[in-house]
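Visitor: only geometry, no sequence info:
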C-alpha cells in the first residue's frame, strides 16, 4: 500500500470567509444565508473562520501536528464567478498560494472541486436539476486541472451527492429548501453525471494522480433479521449507498433503483441516450468516505414520507426519517448520542469498509471526513474535548483494523481542521481540532484532540519506520 495520509478537512464556504473579495461571485449559500429563509440559526459564512486570510497560520498548525495532508474544497465562485465564462485570475492566485504553502510544509493538498456551494447564476437557472450544470461543472473542473494539476495529485469531484440533495430536496433545510424526493433524484443524477464528465476530462488531460468522488456512505444495520427488516436494509443501502457508489465506481445507475423509481410513477426523462457511455467512462479511481454514523433501519409502516433533522442541538428538535415504500430509520436506546442526536458508534466504520470492500473489490478508499460536533467550552485558555478524543480514537482504531484485514484505505481526515460554520447548525456546533474564538478575531487555540491526533500520527510513523 502507498504511504498513509493523515490529515484534516475543511470546505470553502464553511471556513474561508472573504465572501465578496478578490472577484469572487455569489454562491447559493451566500444568497441563502443573507435571506429570510435562513431562520433556524441565522448566521452566515461571510467571515467564517477567516481561513482565506489565515491559511498559512492554519497550515503551520497542521504541520506542527504532524499532519501530512490537507483536504480542502475550491470555491467554484472564486474560479469562475458567474458559474460559466471567464476565469478569475485572483481566484487562481489564491489557491495557487494555498497549494504552494501546503507543499512547502510537506502537506499534500487533497482538493475537492464541489462542496455544496453552487454559483448563484447556475442555481437560479435550476441548479443541479438543470442538466447544463453538469457541463458547466466540467468546464470549471478543467480550469482547476489546468491551473493546479501540476502540483495536486489527489482530486475529488463532488462531495456527498446523497446528503447534499437529501437536505436540499428531502429535509428541505438547504437551498432550494424543497421537500420533493423526485426532484432530489434528478439533481443527484446530474451531480453524478458531472462527476463522470470531470473524471473523463482529467484522464483526457493526462494529469498525474488519482481522482474520485466523496460519498457519505453508511453501514446499514437492523435490530431484526426477519424478511421485512432485510428488505428495509436492502432498500436503505440502495437509497443511501448504491445510488451514488454504483454510479461512481461501476459506472452505472443500479437497475434496482431505476425499477424502484419507475414503480413509484416517477418520470425519469433525465436518463438520456448516451449517458451510460458517459458514466462508464467516468468511473473513479478511489472512493472518499465521509464517515459519521451508521443507518439503523426498520420497515416503514407509514404511507407518508417525513424527514427532519436536529439543527439546534436541543431536546425540542429531533431527527426523523420515514420514506414511504422504502424504510424508516430506527433507534438504539443503548448507544450514546451527541446533543444533535448523532449516534456515537465507532465500529460502524469497520462494518462499512468491509461492506464496501465486498461490493467493490480492489477499490481504493480514503476516509475523507470523520468527526463529531459538540458545544466545546474554552476554559482558562484550553479546550478539554475528551469526548472527541474518545470518538476519533475509536474510528481510527476500527479503520486501521479494516485496513489490516485487506481494505485498501489510503488516508484518514478529521473533520474539521478548525472550528467552522456548520451549515444550518451555525457556529455553536464545533468539530475542529483547533478552537476558533469568534469573539477574539478568530484566534486559534489547539484542543486536547489536536494533541491526541499529533501523538497518534507520531506513533504511527514510529511504527511504520517513517
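Guide: That came in fine, so what should we check first? A quick note: this is a predicted structure, and the numbers were derived from the prediction, not measured.
Visitor: CA only for contacts and neighbour counts going forward, please
Guide: OK.
Visitor: look up how far residue 276 lies from residue 320.
Guide: Using C-alpha to C-alpha, to the nearest Å, we find residue 320 at a distance of 35 Å from residue 276.
Visitor: brain fart, residue 244
Guide: Distance, residue 244 to residue 276, by C-alpha to C-alpha: 15 Å.
Visitor: swap in residue 73?
Guide: Counting by C-alpha to C-alpha, the gap from residue 73 to residue 276 is 28 Å.
Visitor: give me the more crowded residue out of those two.
Guide: Using other C-alpha atoms under 10 Å, the more surrounded residue of residue 73 and residue 276 is residue 73, with 26 against 16.
Visitor: what residues does the more buried one make contact with?
Guide: Residues in contact with residue 73 (C-alpha atoms under 8 Å, 6 or more residues apart in numbering) are 10, 11, 12, 111, 112, 113, 114, 115.
Visitor: which elements pack onto the helix or strand where residue 296 lies?
Guide: Counting by DSSP states H and E, the element that carries residue 296 is strand 295-298. Using 3 or more C-alpha pairs under 8 Å, 6 or more residues apart in numbering; DSSP states H and E as the contact test, the elements touching strand 295-298 are strand 220-221, helix 227-236, strand 327-329.
Visitor: can I get these in CSV including mean neighbour count?
Guide: Listed next are the helices and strands packed on strand 295-298 as CSV, based on neighbours: other C-alpha atoms under 10 Å:
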stretch, mean neighbour count
strand 220-221, 22
helix 227-236, 19
strand 327-329, 23
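Visitor: now the ones you listed in CSV, with distance to residue 155?
Guide: Shown next, in CSV, are the helices and strands packed on strand 295-298 (distance: least, C-alpha to C-alpha, whole Å):
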stretch, distance to residue 155
strand 220-221, 27
helix 227-236, 28
strand 327-329, 33
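Visitor: check it against this one:
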C-alpha cells in the first residue's frame, strides 16, 4: 500500500467519523432544495411541495400502491436491543469490551441492558403484530450461541431464538435472521479477530450450528451485516469495535468477512434447506461533487471502495481491478487471497439485502463534501433520489437478483410528551419520500420484494449510545416503557393499505 493510499484511507475514515454537520432542514425542505437544483425527487408528481396539504401534513398520501405480496417490515440487531449481556451463558463480544472502555461511547453508555428485548420479547412481538408487520429482520448474537466463538452451542441461547421465531410465526410474521451484526466474540478478537483467516471458518461452524437448530423455520437468512462498516468504522476510523486504525489490516478484514459470507452460504446449501440466503450490504451511491478535472476518476475509485469491493466479489467473483491497483500488489488484501477464495465468496445467493442511508459526493482530490441537509446523524445526507439510484444501479450492473431493503431510516430528537405521545413528523416525511423512490424503482423493473424500516424501536446506537433515536417505537430506557410514535401509526396505515 502506497503512502498516498494510506493517507487517503485515513482521511476517508476521519471524514466519515467526524464530519461537521451541514445546516439541518426538514425532509420536505430537502425535497424543495432538490427541486430547486433540477434534481428529480420520486413521488413529487403525486403531491408537490407547492401543495399546502403535503407541506403541512406528513401523512398526506401520494396515491402510490405497491405490488401485491410486497413485504413490509422493520429491523433490529441483537447487541442494540437484547441486553441480558451476562445471562444464560452469553459470552463477551467486542462491543461489550468497546462500550466498557472509557471514552469510546457517548455518555459512557453500554449495551448491557439496551431495550431489554431478551426479557420483553413477547411484548415486543405483540407490538410488531399491532403494527401489522409482514416480516421482521433481527440478528442472532454469536456470543449467545458460542460464548468463546467455538465449540458446542449454548442451548439456552438457541432456545431464546427458537422462542422468538416461534412467536413470529404465531403472529403471522416472517422471520429474517442475520447471522452476524458486528458482535464478534471477544475470544476470537483476542486471537486476531477478522484479521485471522481462521475466524471465517469459525463463523461457518457457528452458522452450521444455528442452521441445525432453527432450520427452515427461518425462511430468509442474511450472512454478514455491512462488512464495509466493520472495515471503515472498526479498522480505519476506530470509532466502532474493535476500535483500530490500521489501513493495512482493514482490507484483509474485508476479504475475510467476504470469505465468511461465502462459507455460510455453502453451509446452508449443505443442509438441503429450502431457506434463502444472501448478504446485507450498505450501499452508498457515489456522485462527482462538481465537474472539475479528475473528479470522475476519483468518484469511480471511491465507488470501488464503497460498493464494488463487496458487490463484485459476490456477484462477479473478482475484486475491482482499480481498488486492487490502488492498494497495491503487496497489500494484505492481495496477499491474503488464496486459490478458490473468490469461488467461495461468489457462491450463488438467493437475494441481496440493500441498506441505504446517504449519498456520497466525491471531490477531484478523493475527499467528500456535503450537498444536502443532514439528519441528527451528521454523516447522513437526506437525499431520497439516492435510493432509486442505488436500487436501479444494482439491477443494471448485477442482474435480476431479488432485492430486499433491510435498513432505511432517520434519527430524530424524539421526546415523550406529557400526554404520552411522541411526535416525529420528520421521520414520516423521510420514510414517505424514500418509499416513493422505492416505488419508482419497482415501476422501472427493480425486483424488490420487501422493505424494512430501521429501526423497530429505539436502541443502543453503537458509539452514539442512547443519544440517537431511530425507532418507530419510543423506548423510555429507565422504565423500558414502549410507546408507538406518530411514525409507527403512519407506517401501520401504509402496511394496511399497501400504499403511500
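Guide: Okay, I see it. Just so it is clear, the model here is predicted, and its values are computed rather than measured.
Visitor: just give the TM-score of the two.
Guide: After superposition, the two chains reach a TM-score (TM-score structural alignment, normalised by the length of the first structure) of 0.90; 432 aligned residues with a C-alpha RMSD of 1.6 Å.
Visitor: still on that earlier bit, just the ones in strands from the contacts of residue 73 of the first structure, please.
Guide: Using DSSP state E, the members of those that fall within strands are 111, 112, 113, 114.
Visitor: ok, which stretches of the stretch 51-200 of the first structure are helices?
Guide: In the stretch 51-200 of the first structure, the helices defined using DSSP state H, counting those that start in this stretch lie at 51-64, 76-79, 89-104, 120-124, 132-148, 161-166, 181-204.
Visitor: among those helices, which is nearest residue 390 of the first structure?
Guide: Of all the helices of the stretch 51-200 of the first structure, helix 51-64 sits nearest to residue 390 of the first structure, with 20.4 Å by C-alpha to C-alpha.
Visitor: elements contacting the closest one?
Guide: helix 89-104.
Visitor: which residue in the first structure aligns with residue 166 of the second structure?
Guide: Alignment note: residue 166 of the second structure maps to residue 100 in the first structure; criterion TM-score structural alignment.
Visitor: wait, isn't residue 50 of the first structure in contact with residue 16?
Guide: Yes. Counting by C-alpha atoms under 8 Å, residue 50 of the first structure does reach residue 16; the two are 5.2 Å apart.
Visitor: what's around the closest residue to residue 10 of the first structure other than its chain neighbours, how many residues?
Guide: Leaving aside its sequence neighbours, residue 10 of the first structure sits nearest to residue 72 (C-alpha to C-alpha, 6 or more residues apart in numbering; 5.0 Å). Look at residue 72 of the first structure: counted by other C-alpha under 10 Å, it has 22 neighbours.
Visitor: what ranges does the second structure have for its strands?
Guide: So, for the second structure - with DSSP E - the strands run 71-75, 135-139, 174-180, 220-225, 276-282, 286-288, 352-355, 360-362, 368-369, 403-407, 448-454, 473-476, 481-484.
Visitor: and those strands as TSV, adding distance to residue 316 of the second structure?
Guide: Converted to TSV, the strands of the second structure look like this (distance: least, C-alpha to C-alpha, whole Å):
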stretch	distance to residue 316 of the second structure
strand 71-75	28
strand 135-139	27
strand 174-180	23
strand 220-225	18
strand 276-282	14
strand 286-288	20
strand 352-355	14
strand 360-362	24
strand 368-369	28
strand 403-407	17
strand 448-454	21
strand 473-476	40
strand 481-484	43
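Visitor: which one in the second structure is aligned with residue 121 of the first structure?
Guide: Under the alignment by TM-score structural alignment, residue 121 of the first structure pairs with residue 187 in the second structure.
Visitor: go on, residue 53 of the first structure?
Guide: Aligned by TM-score structural alignment, residue 53 of the first structure pairs with residue 119 of the second structure.
Visitor: tell me the contacts of its match?
Guide: 82, 84.
Visitor: next, count neighbours for the alignment partner in the second structure of residue 431 of the first structure.
Guide: Counting by TM-score structural alignment, residue 431 of the first structure corresponds to residue 470 in the second structure. The local packing of residue 470 of the second structure (other C-alpha under 10 Å) involves 26 other residues.
Visitor: also the one 3 residues further on?
Guide: Applying other C-alpha under 10 Å, we find 25 residues neighbouring residue 473 of the second structure.
Visitor: please apply the same query to residue 104 of the second structure.
Guide: 22.
Visitor: just the helices in the stretch 351-466 of the first structure please.
Guide: Using DSSP H, counting those that start in this stretch, the helices of the stretch 351-466 of the first structure run over residues 386-404, 448-464.
Visitor: tell me which of the strands of the second structure approaches residue 389 of the second structure most closely.
Guide: For the strands of the second structure, the distance to residue 389 of the second structure is smallest for strand 286-288, at 9.7 Å, taking C-alpha to C-alpha.
Visitor: average offset of that closest one relative to the first structure?
Guide: Once fitted to the first structure, strand 286-288 of the second structure is off its aligned match by 1.5 Å on average (mean C-alpha distance after the TM-score superposition for the first structure).
Visitor: kindly name the residues of the first structure that line up with that strand.
Guide: Using TM-score structural alignment, strand 286-288 of the second structure corresponds to residues 220-222 of the first structure.
Visitor: mind telling me what residue 208 of the first structure corresponds to in the second structure?
Guide: Under the alignment (TM-score structural alignment), residue 208 of the first structure pairs with residue 274 in the second structure.
Visitor: thought that match was touching residue 220?
Guide: No. The pair residue 274 of the second structure / residue 220 is not scored as a contact, 9.4 Å apart, by C-alpha under 8 Å.
Visitor: more crowded one of these two?
Guide: Set side by side, residue 274 of the second structure and residue 220 show more neighbours around residue 220, with 20 against 13, by other C-alpha under 10 Å.
Visitor: what do we get in the first structure for the more buried one?
Guide: Under the alignment defined by TM-score structural alignment, residue 220 of the second structure corresponds to residue 154 in the first structure.
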